[in-house]
Structures are given as structure tokens and as C-alpha cells.
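K.L.:
Need coordinates for the following:
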Amino acid sequence: MLRLRNHLLPLLRAASLLPSPLHHRGTLLSTSASAAPFSLEDYLVATCGLAPAQARKAYQKALDGATKAKPSGELCYSRLNSASNPDAVLALLSGVGLARADIAAVVAADPLILRSSVKNIGPRLLALRDRFGLSAPQIARFLLVGSRALRGCDVGLHLEFLLSFYGSFEQLLVVMKRNNSILWTDLERVVKPNIALFRQCGLSVRDIVQMCSRCPWLLVFNPERVKEFVVRAEELGVPRSSRMFRHAVVSVASISKEKVAAKLEFLKRALGCAETEVAIAVSKMPSILGLSKECHLRRIQFLINEVGMEPQYIVERPVLFSLSLEKRLIPRHCVMKVLQANGLLNSNMSFFSLAKIREETFKLKFIDCHKDSVTGLADAYAAARAGGVPPKSNL
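P.N.:
Below is the predicted model of the structure:
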């Protein structure tokens, strides 16, 4: 306690060194009876460094977020009725090393941080630096997405667990940007039981981390609901032992049961295949459920009409649905036709084999090695990937 007090006192004293009272449009802003009333919007500009447009937006956030508006439009929350509490909060942010620009960005993202209790957020900010070893830039990035959690509760236990689970601050930050409720969801009743359930399904910790990095709400949903996702994944024909199981869980967690059924029916009609064949395709590549019907239809039409594939051939190779039409399929088909026309492609090379090769390998084997034989091939490929028309004159 004494050590914490020694840390906090200098920061609190520093609040008195911040520029206050404020001047704006020639008017002194203070809470004295002889001066104009305190204006949060003006404070955001003059002291926090926000642009006027940013300040108006931030002020509205503060008004809508945790305060009530009087007929006059004033904020009726005691900690935002003067510069006193905001000054103290800014002193704390500065005290843990945040630069002025970082502080402005944090306040713009979450103006309600200015009405936080200094006694509460002071120790929490210090813990980010002293306990978890975050640098000032890392603290700033954390606050841009996690300040709501920081001002609402002690996030120490969550951070300790999540940093260990995800393995690094950078990875946790990615997850927080997608769903920051992970910082206040009950660890013992929700987060840990969900992880335990996935472990029971045979997933490794690494699998769970990858799955929950892509779909972080899997950790914050009610465990009973997560059990439903597991059942639905198995109903797709993906057993728990399959390496596709975690992908199936992500897919069903992102789309309703009714939409899954509708997507399966659409694929059956578009490909003219039996329901069992489409089901097998989905079990091999569950992520195709997340793609829109329009995307599926455009791929199917291209593969059938332009490439000349049979629907049966396509459904047996569902990875084709996961490849970008604009960035992968169309440009590589363009290259394939050029190489075939110049007699530079093995007749046994199928478009499917050419399409699934990694980008680096494809460029090395089919672009770079033919740059002297086919002038402009690299430019044509780049143009096709950019959505343009390949320069036929050079080919």
C-alpha cells in the first residue's frame, strides 16, 4: 500500500501543473461564480489537443455514454463539471509515459475516461506499466480499445490470464480489437469453462488460441451456447478428430442454423449436385459457409464457363471456393492461357493445380522463369490482379 501511495502521489501532484484554467474564444473557463461555466467541449480542444470536429464528436460520446442531458445540454455528472477530475486523469496518463498525441487519441476514442475515478484507474494504469511491463506506446494502444474495461473494473486478473493464454500482448491486442468484452467477461464461469470444453473436444491449446483469435466471442458466449456450436459443427459432418473441426466451430458460430441450411440448398442448386455431395464439400472446407451467395455464384460461373470445369469436379475440390476470384483465379487463368498459347506449359498441368500453389511459388515457377520468353507477362499478371485488363499487345 505504501509503495502504491508513493507511486500515485507524484502523479496526482502533477495534475496541478497541467494548463488550467483554460482560454477559448477569449473567454476564461472555470467554475467560479464570476466566470463562464466549464465547457467539456472547449476543454477537449484547449487542453486535450483534439481538433474542433473531434471534440464535438467526443463530447457527444460523453453525453450519450454515461451522462444525462439537461435541457441546456450540460453534462450532469459531477466529475465533468469542472477541469479538476479531467486534469487529474490527464496527469495519470502523462505519468505512465503517454505522449500528448497518444493522450489526445485515447480521449477522442473514449472521452468518458476523463470522468474516471482517479483512485481507481491510477493503480490500474500503473499496473499496466509496472506489473505487466507494457511500454508507453503499448499502454496507449491498449487504452484505445480497452479503456472502457480499465475504468470499469480491475483488469489485472484478466490480463494475467489472457496474456498467458494468447502468448503475447500483440496477439491479445488483435483479439481486443475484435471483441474487447474479453477483458471483463467472467473468467471462472465463462472463459475458462469454454476453453475446457474445447480441450475436451480434442483441440490443442494452440488450436484454441488460433480459433479464438479469429472468433474471440467463442470465449465470451455462455458455455451452454458454445456447446450448441460444438454439436452443430458435428452435424455438418465434421468429427472432433478432424483438423477441420475448429474451422467448423468458427463457421457455425458466425452464421445461424437457418442460414447454413439456406447456403447448403443454394450450393446444391447452383452446382446441380446431390445434397450429400455438397455436405461432403462443406465438411472438407467449412469456411465456405461464411461466403455470400453472390461470391459463390460468381466463382461457379467463372470455373464452369471460363475454365471449363464440371460441377462435379468443383464440388469435389471445395478449396476452390476459398480462393479469391479477383486476386487468384482470374489472374492465374490469364497466365495459364498465355503460357499454353506459347507452348510453355506442361499439358498435364490442370488449372486446379496451378490455382492452389502458394503465391511466391507461382510467381517463381510461372512468371519469373518466363520473363524472357514472354515479354510483359509479369505486367499482365499484375494488371489482372489489380482488376485491370492485361496488355495483350505485349503477349
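
K.L.:
all contacts plus neighbour counts: C-alpha atoms, from now on.
P.N.:
Will do.

K.L.:
Just the strands from the protein, written as ranges.
P.N.:
Using DSSP state E, the strands of the chain run over 22-24, 27-29.

K.L.:
possible to save the ones you listed as JSON lines with distance to Ala279 and mean neighbour count?
P.N.:
As requested, the strands of the chain are exported to JSON lines (distance: least, C-alpha to C-alpha, whole Å; neighbours: other C-alpha atoms under 10 Å):
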{"stretch": "strand 22-24", "distance to Ala279": "66", "mean neighbour count": "15"}
{"stretch": "strand 27-29", "distance to Ala279": "68", "mean neighbour count": "16"}
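
K.L.:
Which residue ranges of the stretch 1-150 of the chain form helices?
P.N.:
Taking DSSP state H, counting those that start in this stretch as the criterion, the stretch 1-150 of the chain carries its helices at 2-14, 40-46, 52-66, 84-95, 100-109, 118-130, 136-152.

K.L.:
One more sequence to fold, the one below, so I can look at both together:
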Amino acid sequence: MFNSYRKAFLYLSNVILRTSTTPKLPIILQSNPSTFSLKYSTSTSDSQSFTVDYLIKKFGFSPETALSATKRVHFDNSKKPDSVITLFKSHGFSNAQISNIIRREPNLLISDPDKTILPKFEFFRSKGASRSDIIQIFTADPSLLARSLEGCFIPFYESLKRFLLSDQCITKTVKYYTHIVGHSHRTTHNVQVLLDNGMPDKKIAFLLSHWPRAVDMQTDVFKKVVDDLKELGMEPSKSIFLVALLAKSSGKTTWERKIDLFKRWGWSEEVIVSTFTKYPWIMLVSEGKLAAVKDYSVTRMGWDSMLLARYPNIFSRSLEKSIIPRHSVLQVLVSRGLIEDDKSFSPFRASEKAFRQRYVNCFKEEAPELLKLYEEKRNLSQ
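P.N.:
Here you go, the predicted model:
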């Protein structure tokens, strides 16, 4: 049976997940500054020249960046681009925000703002979005302004309404992860995959509102990931399945670096598979924290690295605020023969109240000293 688990896990390790698209940026010409003036004066049309001057004066573009932008847009008068700028300003966008938007989507300067841009603002406003919400959304992803209202925005809202129930919740999700709108068809298809595999509406709602990037994969890749997680024994109806999906949305490179890190600790593929299926959160912990907790656990606490695979939840604890202060208290108790050094995870898993009661307050004579030590170590982290 493990061979089938291993096969599924290896696929998860090798699959390339594209979780977001990078906004199309103007291509910066790597031209020699000394020859730019000559190129600019001899190889551009009048409309290109006007466009370059406009972009430099209005937005502070460098000459190279402005000339590069003319590969995507050019105009011979300022009427239309001025109307675009005016519309943005009338809706509260700052000069810096407008400049950022135009750098990423220069084509907007030749659009009809009342037909291309304004309807998107009005759509979000009709859904209860505030002015600041609208500014945040379109500054984060200006490419949305070039998308169809009927073909993208409206179907997106309708498909999410079943799960997120209110316009306010949908707007919150969009603010958190704007790419979900541009990938609305993909999101819809992937949500259907989850439904077909028995994931309840409530779980899907949580995924969309808290971790929307987890469903931002190519649908064929998403289907394969879902199938392989199920082959590892994970059930789509369980919350742990959501965590595993989120872990896979972090991307192939991040995933592979962590696998290599675990192997350097001496973990076999079997151990890595077992740890992931038991605690997929481990693939969401930063490499820096993984290394720091491992080093402290092995060098200071005397744990074997394999013990970390047995108790992977320790990686969810703060090293400075929890692990070090609690270990310091335990060291004193062990040195005085008050408890055994059983290398248990229990002291680190306990709530703050439970830890103080079990390892500080219950030792009447040592309690003041232990509490002082504990608080000092916690305060150091701040």
C-alpha cells in the first residue's frame, strides 16, 4: 500500500503548480543611454514621439520605459489619456497609484474610460465595496480593468454567491486575492472538482474566503492533485485536506526545497509522506523557521531529528515565545528531579494556562523562580 502512497506523493512533489499570473509589465529596453536620443528621433513615428513625451511628463517614466510602452500603446493627442487620468482621480486614486496602473496596463490610456473602466467601479460599488476597496483591488491587479464585465465579473460573483453567501464576503475575498477574478472560469471548474469529490459547501466556503489561491491552479493539474491527495488517504470532507491543497499551491520550487531540507535531516521518503499526511501544515512553515526549530530541538533539547517527524506540530509553535521559555522551565524541573526528561511534546502542545498550572504553579516552592524564568524568556522575544 505504501508504494501507491509514495507514487502519489512523488507526483505531488514533481507537479508544477501555477498559482498566480504575473501582471504583464512593459519590456524595458536595454539600450545604451548615449544612443537613446538618436534612436528616439530617427526610429519613432510622430504618435510614438508624442506618447513618449506624455508618459515621461505625466508619469515620470524613463525615456527607455516610455519608448518600450509604445510597443503596446501610442496616441497623437492627450484627449483620451487625459480623460482616463481624470476618471481615476475622480475616484480617489493618487498620482502614484495611477502611475503604477499605467506602467502595468498602458493600453488603458487609449480606452474609453466610461465604457471600459467606470463600469467595473460601478459594479463593485453596487456590491457594497467602498472607494478604498475599489482602489485596493484595481491597484493590486490593473489587468482586471481590461476584462469583460459580462464575461468575467458577473459570472464570477454568481458562482461564488452559493458559497460565500454575501457580497461583502465576496469583496473581502477579492481584496485578499485579486487574481481569483481574472481566473474565474478556472476557479469555477476547480470548485466543481471539489464538489464532485464530496467536499461540503462549508469547506469550500472556508477555502474561498481564507485560502483562495489554493484553487488557483490549471484544472487538469488541480484534478490530479486532488486525486493524489485522496490516494494518500486524505478525505476531501476533512479540514486537513484543505491544508494539503494550500500547501501544494505554494509552488514546485518551494515544495522541492523543503523536501531536500527534510532529506538532509535524515528523513526518508516514507517518513516525509507520513509526516505530510499527518501534518500538512509543515509544508507551509518557512524554511528559516523549520531550520531554527530543528536546530534548537536537536542541539539544545536533545531530540533526535526523527522525533520531529513524530511530533511535527512543534513547528507550529513560536521558538522565541513558546519553545525556548517552556524548555527553560523544563530544564530546571529535570535538573532537580521533579519531572523526567521523557522528550515528550506534551509541554509544548499545552495551552498557556495548562502549562503554567502543570509545570509552574503546581511546584509550590519553585513556582516564583520558575515563573520569573519563564516570563524573562518570553519577554526576551519581544
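
K.L.:
what's the TM-score for these two chains?
P.N.:
The TM-score (TM-score structural alignment, normalised by the length of the second structure) is 0.66; 319 aligned residues with a C-alpha RMSD of 4.2 Å.

K.L.:
between the helices of the stretch 1-150 of the first structure, which gets nearest to Ser251 of the first structure?
P.N.:
helix 136-152 (25.4 Å; C-alpha to C-alpha).

K.L.:
Identify each buried residue in that closest one, please.
P.N.:
136, 138-151 (16 or more other C-alpha atoms under 10 Å).

K.L.:
any chance of the helices of the stretch 1-150 of the first structure in a markdown table, plus distance to Ile255 of the first structure?
P.N.:
Converted to a markdown table, those look like this (distance: least, C-alpha to C-alpha, whole Å):
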| stretch | distance to Ile255 of the first structure |
| --- | --- |
| helix 2-14 | 47 |
| helix 40-46 | 41 |
| helix 52-66 | 30 |
| helix 84-95 | 41 |
| helix 100-109 | 30 |
| helix 118-130 | 36 |
| helix 136-152 | 26 |
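
K.L.:
For Glu306 of the first structure, find the nearest of those helices.
P.N.:
From the helices of the stretch 1-150 of the first structure, taking C-alpha to C-alpha, the stretch that ends up closest is helix 136-152, at 45.7 Å.

K.L.:
The closest one: average distance to aligned residues in the second structure?
P.N.:
Its matched residues in the second structure lie on average 1.9 Å from helix 136-152 of the first structure after superposition (mean C-alpha distance after the TM-score superposition for the first structure).

K.L.:
Give me the contacts around that helix.
P.N.:
96-98, 102-103, 105-106, 109-110, 113, 116-117, 120-121, 124, 128-129, 155, 173, 176-177, 180-181, 183-184 (C-alpha atoms under 8 Å, 6 or more residues apart in numbering).

K.L.:
can you tell me which residue in the second structure aligns to Phe198 of the first structure?
P.N.:
In the second structure, the residue paired with Phe198 of the first structure is Leu194, using TM-score structural alignment.

K.L.:
Figure out which of the strands of the first structure is closest to Ile367 of the first structure.
P.N.:
strand 22-24 (62.0 Å).

K.L.:
What residues in the second structure pair up with that closest one?
P.N.:
On the second structure, no counterpart of strand 22-24 of the first structure exists by TM-score structural alignment.

K.L.:
Quick one: neighbours of Phe9 of the second structure, just the number.
P.N.:
23 (other C-alpha atoms under 10 Å).

K.L.:
Can you give me the separation between it and Ser344 of the second structure?
P.N.:
29 Å (C-alpha to C-alpha, to the nearest Å).

K.L.:
Then Lys223 of the second structure?
P.N.:
Here Lys223 of the second structure is placed at a distance of 39 Å from Ser344 of the second structure (C-alpha to C-alpha).

K.L.:
re earlier: closest to Lys293 of the first structure among the buried residues of helix 136-152 of the first structure?
P.N.:
Nearest to Lys293 of the first structure out of the buried residues of helix 136-152 of the first structure is Val145 (C-alpha to C-alpha; 33.1 Å).

K.L.:
Aligned to that closest one, what sits in the second structure?
P.N.:
Using TM-score structural alignment, Val145 of the first structure pairs with Ala140 in the second structure.

K.L.:
What is the neighbour count of the residue nearest to Phe355 of the second structure when sequence neighbours are not counted?
P.N.:
Spatially, and ignoring its direct neighbours in sequence, Phe355 of the second structure is nearest to Pro347 (6.4 Å; C-alpha to C-alpha, 6 or more residues apart in numbering). Pro347 of the second structure: 19 surrounding residues under other C-alpha under 10 Å.

K.L.:
Which position in the first structure pairs with Pro347 of the second structure?
P.N.:
Match for Pro347 of the second structure (TM-score structural alignment): Leu354.

K.L.:
That match touches Pro331, doesn't it?
P.N.:
No. The pair Leu354 of the first structure / Pro331 is not scored as a contact, 11.1 Å apart, by C-alpha atoms under 8 Å.

K.L.:
In contact with Pro119 of the second structure, which residues?
P.N.:
Listed by C-alpha under 8 Å, 6+ apart, the contact partners of Pro119 of the second structure are Leu149.

K.L.:
correction: Asp53 of the second structure
P.N.:
So Asp53 of the second structure contacts Ala66 (C-alpha under 8 Å, 6+ apart).

K.L.:
all helices for the stretch 151-300 of the first structure, in order.
P.N.:
156-166, 169-178, 192-200, 205-214, 217-220, 223-235, 245-254, 257-271, 275-284, 293-301.

K.L.:
among these, which is nearest Thr67 of the first structure?
P.N.:
Using C-alpha to C-alpha, these put helix 169-178 closest to Thr67 of the first structure, at 25.2 Å.

K.L.:
Quickly note the distance from Cys362 of the second structure to Ser132 of the second structure.
P.N.:
Distance, Cys362 of the second structure to Ser132 of the second structure, by C-alpha to C-alpha: 53 Å.

K.L.:
Please read the previous query as pertaining to Leu144 of the second structure.
P.N.:
From Leu144 of the second structure to Ser132 of the second structure the distance is 16 Å (C-alpha to C-alpha).

K.L.:
The aligned partner of Lys79 of the second structure in the first structure - how many residues pack around it?
P.N.:
Here Lys79 of the second structure is matched to Ser84 in the first structure, going by TM-score structural alignment. Counted with other C-alpha under 10 Å, the neighbours of Ser84 of the first structure add up to 18.
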